[in-house]
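> pasting the sequence and the predicted model now:
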Amino acid sequence: MKAVQYQNFGGPEVLEVVDIPDPKMFADLVLVRIEAAALNPADLAFQSGAADPLVDSLFPVTPGWDLAGVVEQIGVATAGFQPGDEVIGFVRGQAMHYGTYAERISAEPRQLVRKPRNLSWAQAAGLPLAGLTAYQAIVHGLKVTAGDTVLVHGAAGGVGHLAVQIAIAQGARVLGTGSAASQAFIGSLGAIPVRYGDELVDEVLKIAPVGVDAVLDTAGRGSLSTTQALAAVGARVASITRSSTEYEGAIDVYARLDGDDLTRLVELAEEGKLTVHVDSAFPLGQAAEAQRVLAGGHVRGKIVLEIREEV
C-alpha cells in the first residue's frame, strides 16, 4: 500500500511517499481502508522532534491520527464492527510509528465510531482530534451552559470553528476572534465576530458590558493577556495552546480518546448542529505541500488528505 513516512525529524521536506506492506491484523483489531485523513498542528510538532523527550518515535514514522474510512476486515475477537462499516477514528498509539497518512491502518475498536451520515469523507476526517479537543474544552473544561456568553480566540481555526458551534449547541452566545479576513466566516458559524487588535477589549465589552462568562484560547500568541479586562467575575478560562500561565486559574485542555464524546460529536453533526469546514484537500502524494499550507497559518477549518487507492 501507499503511505507517507519520514525517516528523521524535520519539516515537510522529510516526508516521502513509499510502498509498504499492508498492516498486520491481531485478533482484536479492525483493518480500515482510509478514505481521508486530516492534518493537525500536532503532526508538525511531533515530526519536528519537539515531543521527542516525551514520546518515542520508531522510524520510519507514518504521521497522522485522524481518519475517515471503511472497515475492510475484523479480527476474530473483535466486536462492534463489520466489514463495510463507515467509521471515523482517533488512532494514536503510545509511540509514533503507524499513522493515518496511508491507505490502510489497523486500529483498536475503541478508537473508532461510526461516520456521520451527512458529512463527506473529508469533513468526517477532520472531526476526531479537533472535535474532541473542542468538545472537551467547552463541555467538560469550561462547562458551558445555556445563557453563558463565551469568547473563543482563534474562532476560524480547526479547533476554534468547532468550539464555536459546540458552544452554540450548548445554548451559549458566542463571540469569536479572528483576522479581518475571517470575520465573515466566523459570522457564518453563528458567532459574533470580533477582530484581533488593540480595540478587542472595547469591542467585546460593547457586546457583553459585564464581561464574558467563559474564554477558550485556541490561538495562543498572547491571546489570554486581555482576559482580565474582559472576563466577568468568576469567569472560566481554558487554553489548548499551553498558554494558561497568562491568566491565573486558567486550565490547559488536551484531547483524550473518549468514545462517548466522539459519538456525541457524530450526533451533533447528524442533528445539523456541527459541521467541519474543509479549507483545502490534497491527494496523499502531496502531503508535504499540505503540511506547508498548515504551517503557514491562516487556515479556516481543516486541511485534509483525500486518499484514493491506486488500482
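All right, it came through fine.

> rest of the way, CA atoms for contacts and neighbours
Will do.

> show me the helices in the stretch 201-311 of the chain, by range?
Secondary structure of the stretch 201-311 of the chain (DSSP state H, counting those that start in this stretch): helices at 227-230, 259-270, 287-295.

> could I get these as a markdown table with mean neighbour count and distance to S188?
Putting the helices of the stretch 201-311 of the chain into a markdown table (neighbours: other CA atoms under 10 Å; distance: least, CA to CA, whole Å) gives the following:
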| stretch | mean neighbour count | distance to S188 |
| --- | --- | --- |
| helix 227-230 | 17 | 24 |
| helix 259-270 | 18 | 16 |
| helix 287-295 | 18 | 22 |
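
> which one of those helices lies closest to V113?
Nearest of the helices of the stretch 201-311 of the chain to V113, taken as CA to CA: helix 259-270 at 6.4 Å.

> any chance of the helices of the stretch 201-311 of the chain in a markdown table, with distance to W121 too?
Formatted as a markdown table, those follow (distance: least, CA to CA, whole Å):
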| stretch | distance to W121 |
| --- | --- |
| helix 227-230 | 37 |
| helix 259-270 | 13 |
| helix 287-295 | 17 |
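
> second structure follows, compare the two:
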Amino acid sequence: LLASLPPWARVMGFDLQDAYQQLANSPEQRRRLAFSVDEQIFIWLRGMFGVSTMAAIFGQLCDVTCAWLEYTWPSILSRHFADDHLVADTGQHRSLTERDVMAEVELFGWSIHPTKRFGWSRQFELLGFRWDLDRHSVELTPHKRDKYLAKIHHLLRQAPPEQVAFTYDYKDISSVIGSLVHTCVIFSERRSNLNALYAHRNRFHPKRRGHRLHLPRDVLIELKDWASFLRRSDLSASFALPATNSSLKIYSDASNAGCGIVVDRRAQFWALPEHARTAGVDIGVMEMWALHLALQAVIQLA
C-alpha cells in the first residue's frame, strides 16, 4: 500500500485505546475474571486482551471503520493492523483535515489513545517501524531494537557458577519469538533464523503451565545470531516497487505431508519429517512457509 501511494500522498494514524476491551461482548460469551484487591472482590465483565470471546467482532468493526472512511472520502485509503489504524490521503488538494477524519471515527464510539497517534505526514512511526514515503525506506525504531535486545539478553544471561543454568517457560519463549517475527515484517529473510526457537517452543507440555526447560545449544546459537543482527548500525530496508513488472502464475499449498509451490510450469515439493505427523505438533505456519518459498523461488528465477 505505502509503496504504491502517489508522491503527493500523506498519511495519518491512530491507536484504539485498550483495543478489544472497548467492546462489551454478550453475557454468554464472557469469561468473567474475578480477583481480590484489599479484601474487595472485582469482576472483569469484558473479554481480556488475547482471550477469544468475541468471535472476531473487534476486527470486523475495525474493517467497517476503514470501509466507512473510504466510502466517505474517495481519495482515502484506510487499513488497520489489530488496533493500529493507518489513513492515507491520495488527494492533491489536501483539504481534508485530521479533525475531519477523527470526527468520523468517533461516530463509531471508539476511544482513541491520547498519545499513540500522528497527524498528516510523509515520515511517521507505525507498528514499531519508522516509515519514510519520500525515500521509500523503513527501519526498526531504536525503542523496539532495545526492547527486543533486552528480551534476548534475558534469555542469554549466565547463571552463577554454583547454580544450575536458568530455565524458561512457554511464555518466555513465545514472547521473544513474537518480537523477532515482528522484525521479519521488513527483514523476511530472517524467518529461517527462527527454526530452533519454534522447535523448542513445541517441546513444552501444553497442559503443564509451570513447565520450564533449559535452552538447548541450537537455541542459544540462534539467539546470539539475532542479538548480533539487532546490534547492526543499519536496520533499514526499502519498500520501493521494482522498476519492471512481470506476470506469473504462482501457486502454493501445504498439508500434513509437506508444502509445495508451482511457478509457471515448474513445481517443487518439500516433505515434512515423520515426527511432524505425531499428535500435538503444530504445522499451522506451513501455509506461510509455502507462500514464502514461492516468493523466494520467483526472486531466484529473476
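Okay, I see it. What you see is a predicted model, and the numbers here were worked out from it, not measured in a lab.

> what does the TM-score come to for these two?
Here the TM-score for the pair of chains, by TM-score structural alignment, normalised by the length of the second structure, is 0.27; 144 aligned residues with a CA RMSD of 6.8 Å.

> quick revisit: D66 of the first structure: which of the helices of the stretch 201-311 of the first structure is closest?
So among the helices of the stretch 201-311 of the first structure, helix 259-270 is nearest, using CA to CA, at 12.0 Å.

> so which elements touch the closest one?
For helix 259-270 of the first structure, the contact count by 3 or more CA pairs under 8 Å, 6 or more residues apart in numbering; DSSP states H and E identifies strand 112-114, helix 128-135 as packing neighbours.

> so which of the ones you listed is the most surrounded?
helix 128-135 (a mean of 27; mean count of other CA atoms under 10 Å).

> quick check: which of the helices and strands packed on helix 259-270 of the first structure is nearest to I192 of the first structure?
helix 128-135 (18.0 Å).

> which elements pack onto whatever helix or strand comes next after that closest one?
Proceeding N to C from helix 128-135 of the first structure, the next assigned helix or strand is strand 149-153, under DSSP states H and E. Using 3+ CA pairs under 8 Å, 6+ apart as the contact test, the elements touching strand 149-153 of the first structure are helix 158-169, strand 173-178, strand 212-217.

> what's the angle between the second one and helix 158-169?
The reference is to strand 173-178 of the first structure. 160 degrees (axes from the mean of the first three to the mean of the last three CA atoms, to 10 degrees).

> need the helices and strands packed on strand 149-153 of the first structure in CSV with mean neighbour count and distance to F46 of the first structure, can you?
CSV is the format used below for those (neighbours: other CA under 10 Å; distance: least, CA to CA, whole Å):
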stretch, mean neighbour count, distance to F46 of the first structure
helix 158-169, 28, 18
strand 173-178, 25, 26
strand 212-217, 27, 21
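
> so which of the ones you listed comes closest to V304 of the first structure?
helix 158-169 (11.1 Å).

> helices or strands up against that closest one?
Helix 158-169 of the first structure packs on helix 128-135, strand 149-153, strand 173-178, going by 3+ CA pairs under 8 Å, 6+ apart.

> got the ones you listed as TSV, with distance to D260 of the first structure columns?
Shown next, in TSV, are these (distance: least, CA to CA, whole Å):
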stretch	distance to D260 of the first structure
helix 128-135	10
strand 149-153	24
strand 173-178	25
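
> so which of those gets nearest S188 of the first structure?
Nearest to S188 of the first structure, of all those, is strand 173-178, at 11.1 Å by CA to CA.

> check the gap between the closest residue to P128 of the first structure other than its chain neighbours and A130 of the first structure for me.
By the measure of CA to CA, 6 or more residues apart in numbering, the closest residue to P128 of the first structure outside its immediate chain neighbours is F90, 5.5 Å from it. As judged by CA to CA, to the nearest Å, F90 of the first structure and A130 of the first structure stand 10 Å apart.

> now swap in A107 of the first structure and tell me
On the measure of CA to CA, A107 of the first structure and A130 of the first structure end up 19 Å apart.

> may I see the helices and strands packed on strand 149-153 of the first structure organised as a markdown table, with distance to F185 of the first structure added?
Formatted as a markdown table, these follow (distance: least, CA to CA, whole Å):
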| stretch | distance to F185 of the first structure |
| --- | --- |
| helix 158-169 | 9 |
| strand 173-178 | 9 |
| strand 212-217 | 18 |
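
> wait, which of the ones you listed is closest to K2 of the first structure?
By CA to CA (comparing all of these), the closest turns out to be helix 158-169, at 26.5 Å.

> was I right about the residue nearest to P128 of the first structure contacting D66?
Yes - with contact defined as CA atoms under 8 Å, F90 of the first structure reaches D66; the gap is 5.0 Å.
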